[in-house]
Each structure stands twice: as structure tokens, then as C-alpha cells.
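Visitor: 3D, please:
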Amino acid sequence: MNKNTAYPVLVIDDEETIRRLLTKELGNENREVMAAATGEEAMAMIRSNWFDVIVMDLLLPDVSDLDLLIRVKEAVPHVEIIMITGHGDIDTAVEAMKLGAYDFIRKPFNLDRLDLMVEKAHQRVQLQRENAILRHRTTSEKEVKFIGNSRAVRDIKFLIDKVAPEKIPVLITGESGSGKDVVARLIHERSSCSDKPMIIKNCATLQKELARSELFGHVKGSFTGGTENREGLLAFAHNSTLFLDEIGDLPIDVQASLLRALETQTYRRVGEKEERCVNIRFLFATNKNLADEVSRGQFNEALFHRINAFHIQMPPIHERREDLPLLVDYFLTTLHPDKPTCRIVKDAMDCMMRYSWPGNVRELRNVIERSIILSENNIITERCMPKEIAAGTEDNEDSFSLEDAEKKHVLKVLDFYSGNRRKTAEALGIGRKTLYRKLSSYLM
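Guide: Here you go, the predicted structure:
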């Protein structure tokens, strides 16, 4: 049986003949069936395995009536439960459905009917999971391309091909806009879980008070406002990839819990005592120097060493300037596919080649999109470009370092927008937090 594609089913019944029968008859290439004889044995299996459907006898020797149903639904709200009942237990079966059971079947049961019932229950689980994932995924369905033929790009493509099939965590670092998300998506697409959606979360957008709940989920009543059981991102990423962008901004009090999930592939929802097992490929990205963050006490040292098991450093665009024409051509042909492809004149291209691109590929994309809109007769000239690029001259390497050139450019754009930091960040193609850090460093 292919466990990568089979969905898991648990049979709970105190009669050995029933357990053997259902394990044999319900199992096929699409299902992996396990069995438990008691409620306590079942709860132990639920804590260490992930089940989509449970077929449960209503009467078990160590639990009374509906107690096990209630415990299971509290532990794993996503699971669908089919109750096996006797002729005199119909009222209890109806009560079970009010408490969240999917359906019930009476003894002696028809195996074909039970098989169909299990399949429909699984389809319901899948639909609910897909709806939940859609609320949390931000990755595009479009084909991902890592444009470039420089030595730096070739080296990164080599690393992607090598690490993608492995389960090891990957840390992708580099300046804002350098393409860290592209590398993460390529790793996922070439991994064994490429047929499932990659779950993406930018840690900088997590509210400090709710970060733990959003990652791990919570149980009803675990905190003010927690009015219902809720799954977290780890549950949605089960058997797939979880990409945590801007991991350097994850609240430090949550980092130890994330480390445990990485090391053991288990976690607890907020307010829950029981551990839950998951199977997740973790990818991380940041534009911060995490080693410096560790030394300042702003990042968990053990977590840093764990996520840094395989490191990919993204080069800024000025270190692979030979890729710039390829990137320009790519954006010219893909940003507005409904329009004729624009042509860029040599003087305009020269301006772009001289520019330092502090916002990297993201800034380049924004500039090309603006230039296409302003082009006349599908020709892009210097007039179509932002003033800071069109008016730029070749840097005197004896007078300026790259850092000096970047500082000069950032301050020029800030002045152009009369000190408006939001517009400045958008024009540069970087986040406001990144802009604030740059401005703060200029004052040091």
C-alpha cells in the first residue's frame, strides 16, 4: 500500500472478528486501516497518528456511551466519525450525530454501504481541509521560474535540485526582493509533496498575542476570544510544506515551541495537553542576520542552528548584474501578456545596468511594469523610468562603495516623495520595516 497517497482510517471495536473484518475489507490502495480494541488504546493511536475517518463501535468496555466521541472530536476536530450501533441504540446514535458524528450504521451492517460511507466521509474531510488551506495559502498556481544564467544563479539551482527531495529544513537568506520566495516554491515543486499546496506565512504579519495560536491552533476557552476549537498552520501543512517567511520576526516566546515541532514532528494546540503528530517539510526565509539576532538575544540559538541545517544565500541583483537583461526580457513578456511586447532602447537599458537596485528583483519588476504603462508605440525610453534611474550616472567606484550608492539612492527617493516612507518603500520595492532599518542605519 502506498502510504504517501492512502488516507488513514481507524477502526475501534472490542470484538476481534469485527476488527479483522473491517481492517481487511475497508483497506485498499487508497486507504490505510488501523484498529484499536478499547477507547484508551484508540486515544493513544490518535495522539501518535493522523486519521481522516474513524469507524467506532458505540459500546466499548472502558468508556460509556458517547464519552469517546466527545474526547476524539475535542482532540481532532477535523476527523469524521461513523458510529456502529445495535438495534436498540438508535436514539443514542442520533444524539451522537448532534455531537458531531458523521453518520451511523446498524449491525449487522452491509460492507458495501459502510465502504461508501467511509469514502463520502473522507471526501468531506478533504473538502473542509481544502477550504481551510485556501484561506491560508498565498502561493500562486503559475509556473515558478528562477531567471538568470550567472554563476550565482547556477549555483543556487544546483542546491535546489540537491535539497528538494530531502526532508531537511532549509534557510533562505538575502536582501528584500532578491527572490527568496521563488527558491522556496521551487524546492516545494521538486519535492515529494509537490502535489499538495505549500502553506506560506509571513511571520512579520503575525500578531504577537496570537502567533502561537495561528501556528499551532487552539482549543475552545484557552484564551479570551477563543470561542471554538481551531486548527493552526501546522495542521494545514500536514504531509506538505510550510514556508515561514521573515522567520526573524517570529516572537521569541513562540520559537521554542517551533523548535520542538521541527525536532519531533509533534505539537500541542494552545490549551491542549495531548500532543499531535504531523509530517511537515519546513522552509524558512529572512533578510536579517540571524547570527547577530542570536547574539543580541532576539532569536533562539537552538532554533537558529536547527533551521540553518541547509543554507541558501540569495545574491543581490548588483552581484549578478549579467542576469539583468534576462530579467528585463522576462518581465517585458509576462507582465502584460495581452499587450504586444515592448522594446527597450539602449540608453534606457544602460541606465538600468548602472543602477544599484536596492529593492532587487522586486524593484526591477515594479520599474518594468511602470515603464510598460508609460511606453509609447511599445518602446521604452528613459522618459518612461523613474527619475532616480533615468538621471543616474555611472558610479565612480573610487568614491563610493555599494553601500554608499544605496544610501544615496534611498535618500534621493525619500526626498522625491517628500519624506513619505510608505510611498518610498513601494517605489523601491521593499517593505516598510526594511526601509526603516536602512534609514536607522544611516543615522548611526
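
Visitor: contacts, neighbours, all on C-alpha from now
Guide: Fine.

Visitor: Doesn't Phe284 belong to a strand?
Guide: Yes. Counting by DSSP: H, G, I helix; E, B strand; the rest coil, Phe284 is found in a strand.

Visitor: Would you mind pulling the contact partners of the helix or strand harbouring Ser213?
Guide: Element membership for Ser213 (DSSP states H and E) is helix 211-216. For helix 211-216, contacts defined as Cα atoms under 8 Å, 6 or more residues apart in numbering pick out 206, 231-235, 250-251, 254, 267-270.

Visitor: can you do 7 Å?
Guide: Glu231, Gly232, Leu233, Leu234, Val254, Arg268, Arg269, Val270 (Cα atoms under 7 Å, 6 or more residues apart in numbering).

Visitor: and Leu116, what element?
Guide: Going by DSSP H and E, Leu116 is part of helix 111-136.

Visitor: How far away from the center of its chain is that helix?
Guide: Mean C-alpha position of helix 111-136 versus that of the full chain (Cα atoms, centre = their mean, to the nearest Å) differs by 22 Å.

Visitor: Sequence B follows; please return its structure for comparison with A:
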Amino acid sequence: MTEEKYKVLVVDDEEPIRRLLSKELATPERHVLVAENGADAMTMAINYWFDVILLDLRLPDVKGLELLIEIKELVPHTEVVMITGHGDVDSAVEAMKLGAYDFIRKPFNLDQMEMVVEKAHQRVVLARENTILRNNSSDQLPARLIGNSRAIRDIRFLIEKVAPASIPVLITGESGAGKDVVARMIHQRSLRAEKQIVIKNCASLQKELARSELFGHRKGAFTGAEESSEGLLTYAHDSTLFLDEIGELPAGVQASLLRVLETQTFRRVGEKDERVVNIRFLFATNRDLAREVRDGNFNEAFLHRINAFRIEIPPLCERKEDLPLLVDYFLAKLAPDSGEYRIATGAMNCIMNYGWPGNVRELRNVIERSIILSENNLITERCLPAEMVDDNDTDGDNLTLEAIEKKHILKILDFHNGNRQKTAEALGISRKTLYRKMNKYLEPSA
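Guide: So this is what the prediction gives:
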């Protein structure tokens, strides 16, 4: 797949300048469009997602500085380079204070113009990548689904089939099961793989600001909106947006996202004009969304739309044949450079007999801890958490999975003196997931 061209807009009322720049600045990586007045420029800036705008200070229908202010409010991700005449230097300096990237005087040097445009574009790319990385909890290395169980082989098959399509995908499974890995595998095998995936955990969104963070907002749209801001939908344009913990999203925002899914258009908060986007949506949840719909906590139409293609990841306790491969993988990935780590038979038996309520995330935490406690690069039972060894000493054949999980949660809770935050961290699950499990297993008075 070849990378999509980035777009440059030339705004100038002189037709020879528009013709010259559209010809000279066009390259295989750069597409150049033109506008002869401010009104056309604003319409195009909103609809065509330009990275760089070359803006003449003197236009027939609006002052260049006024147009600059409006551009920076409506499309703050775009860098603006001012084109000035000899008598406009003071105005050009003022434009820099108002957010312009640079200014170039007429008559301009084409080599200089080329250099300024490319530097402005690089700034846009860097700002976009920084925003994406701040939201992405996972690294950008190739994602791998470790295991050879029938369930994992089936998931790999589904990933390969759905990745090239644009259909939304809903990934379900318990916390720590690897939903983020599946999402990144889909993106890395898709036609959008050259762009970075945008990841957001909806549980981290403040409810009152969720719409703004996803859709962006215009300056003054609400109390505290002192500057215009782009949302994650803007940064995911032409790429993939993965929304984890989708069950935590407020109902009103669910309805707005449904419209984006159906029309590929959206409005920033406080803005009237619609923007067109091209986004592949992936969603994940550890909740039973059908039950959430029945309880009035989730939008039914939204569920039908995001559930067009579903991939379910079974808990680790149901695919224990994958444990040896996962252990080997984490030993190799997490071990320091001092050498190869081994695991004793007794310790491996404990790992195989354990219930793993925190799934793969908990396994990673256990292996990382065990490496630190190991001696001579050998992991023994002494390196494992006490509750894992204790569980291995009991006859678990007569216990249900729920009974084993309940027993383990109570032990970890007791070990941390009832501290739910530390218990959740030890299990490798979120506090909200821990609360739901406690409400499920424990008496109301507990």
C-alpha cells in the first residue's frame, strides 16, 4: 500500500501565483489545491483536511489575519504559512503571534517555499504522532497472539479475514485476555497499516468531557474551552480508531458515534459545519452488552451497529494448553540481558493449576515478578505469589471455575488488607472489574 498524499492549499487572488504554486509544489507525496478568496478557502479547509495552507495576507473578501484566526480555531491541526508583500512585514510578524508557522515574502524563491512547506508538514506529522502516542497504551511493535489452542487458531483466522475490510469489529472477553492485541493485529493487517492506530480506553474518559475528547471542540464551546482542540476522530482520519471498554461510554456519546459509523461525518462541540472522515472502528468490552441494553445502560442501535463482526477471546483458564508458550514468550520478552531463564517443574505445575482470573495480563505480571526473585536464572515455587502455591496444594477438581476465582480474589483481598486498588493491580484487572466480580461473588455486606 502506498502512503496517501498529504494536501496543501494555496489561497491567493492572483491567478498566475495559484497556477505557479499548484504546478511547482505538486509531487508524488503532495497534492496541491487552490482557492482565490477567503470564503472558498474556509470551505475547503474544513472539508479536505489540509496539512499546510499557504495564505496570502491580502484577499478580496477578507483580511488575511482574520482568516488565519478562523482557520486556527476550526482546523488547529493545520499549519499556515503567510504570503506577504514588501509592505506587510509587520502584519506577518503579527500573524506569527496568532499561530502562523512562518511567512514568505513576494516575490518568493520556489526552493525556499518548498523547504518551508515540507518543514510545516513535518511539524503536523510530529504533533499528530505525539497525540496518538499519548493515547496509545500499547507499543507500536507488531502484535502477536501467543498460543496454539483451537480458540487462538480460530481467532487468527477471523483476524486475517476481517482485517482488509472496513467493517466495525467488536472484540469481547475478560479483562487482560488480550483484546488490545487482537485490535492491533487487525490494524497491522489492514489496508491502513501504514498509519498509526489510535487507541483510547473509554474508562479513562471523564463523562462530561468524553464528547470533546472524541469529537474535539471549538474555542468557547463550553466553560474552560479556552482554545480550539481536535478530537481523536480527527487524528484517526484515514486510520483505525480502537475504543476499548466501550461499555463505559456515556449514552449520549454512543448515539453520536452511531451517526459517525453510519455517515462517516461528525461535528466538533460548538461547531455547525460537518466534517467528513474515513475511519475504521474497532471496539472492545469485558461486559455483556446485551444485558447492558436490557438494563437500559447501553444504546441498542449502537450495539447492533458495532456488533457487525464479533471476535470473542476465551479466558486463559479455558485454554491452558497455551500457558507453556505464553510463559516462554514472557520469559524471553521480560528477561534482562543477563541470560536465559528457566522455570522449575514445580513452579510450572503451579502455573498450570492456577485459575488466572486476571488472564494474560496477570500471567505477565507473575512472570515479571518471578524473574526478579529468581536465583541463578531459575524460577521456582518460591518465586511465585503465595496464593498460587496454596491453590496448587488444594484439590481443585471438585471446584467450579467461579469457586476458584472467588477463592483467589478473597485471598488477594485479604493479603492486601482489603485494599481494592492494590488487589486489582495484583490481579491485573481494573478496579471496576474487581468491583463487578466482588458484587457477583460476595454477599452485599462484604
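
Visitor: so which of the contacts of helix 211-216 of the first structure is the most crowded?
Guide: Greatest neighbour count in these, by other Cα atoms under 10 Å, goes to Leu234: 27 neighbours.

Visitor: a helix runs through it, doesn't it?
Guide: Yes. Counting by three-state DSSP, Leu234 of the first structure is located in a helix.

Visitor: mean shift between the helix holding Ser213 of the first structure and the second structure?
Guide: Mean deviation of helix 211-216 of the first structure from its aligned counterpart in the second structure after superposition (mean Cα distance after the TM-score superposition for the first structure): 1.6 Å.

Visitor: so what does the helix or strand just after that helix touch, helix or strand wise?
Guide: Using DSSP H and E, the next helix or strand after helix 211-216 of the first structure towards the C-terminus is strand 217-218. Judged by 3 or more Cα pairs under 7 Å, 6 or more residues apart in numbering; DSSP states H and E, the packing partners of strand 217-218 of the first structure are strand 230-231.

Visitor: Next, the mean deviation of the strand it packs on compared to the second structure.
Guide: Strand 230-231 of the first structure sits 2.0 Å off on average (mean Cα distance after the TM-score superposition for the first structure).

Visitor: Could you give the separation of that strand from the chain centroid?
Guide: The answer for strand 230-231 of the first structure is 16 Å, by Cα atoms, centre = their mean.

Visitor: rewinding a little: so which bits of the helix holding Ser213 of the first structure are buried?
Guide: Across helix 211-216 of the first structure, burial judged by 16 or more other Cα atoms under 10 Å covers Ala211, Arg212, Ser213, Glu214, Leu215, Phe216.

Visitor: again, but for stretch 422-439 of the second structure
Guide: 422-424, 426-431, 433-434, 437-438.

Visitor: Among those residues, name the ones in helices.
Guide: Of those, the ones assigned to helices by DSSP state H are Lys422, Thr423, Ala424, Ala426, Leu427, Arg431, Thr433, Leu434, Lys437, Met438.

Visitor: Would you mind measuring from the fourth one to Ile412 of the second structure?
Guide: When you say that, I think you mean Ala426 of the second structure. To Ile412 of the second structure, Ala426 of the second structure is 8 Å away according to Cα to Cα, to the nearest Å.

Visitor: the helices in the stretch 301-446 of the second structure, which residues?
Guide: Along the stretch 301-446 of the second structure, counting by DSSP state H, counting those that start in this stretch, helices occupy 323-334, 345-353, 359-373, 386-393, 401-415, 420-427, 431-441.

Visitor: helices or strands up against the first one?
Guide: When you say that, I think you mean helix 323-334 of the second structure. In terms of contacts (3+ Cα pairs under 7 Å, 6+ apart), helix 323-334 of the second structure is packed against helix 359-373.

Visitor: Quick check: the helix it packs on compared with the first structure, mean distance?
Guide: Looks like 1.8 Å for helix 359-373 of the second structure (mean Cα distance after the TM-score superposition for the first structure).

Visitor: For that helix, grab the matching residue range in the first structure.
Guide: With TM-score structural alignment applied, helix 359-373 of the second structure matches the range 360-374 in the first structure.

Visitor: What are the buried residues along the matching stretch?
Guide: Buried residues in stretch 360-374 of the first structure (16+ other Cα under 10 Å): 360-369, 371-372, 374.

Visitor: which one of these sits closest to Met56 of the first structure?
Guide: Arg362 (53.4 Å; Cα to Cα).
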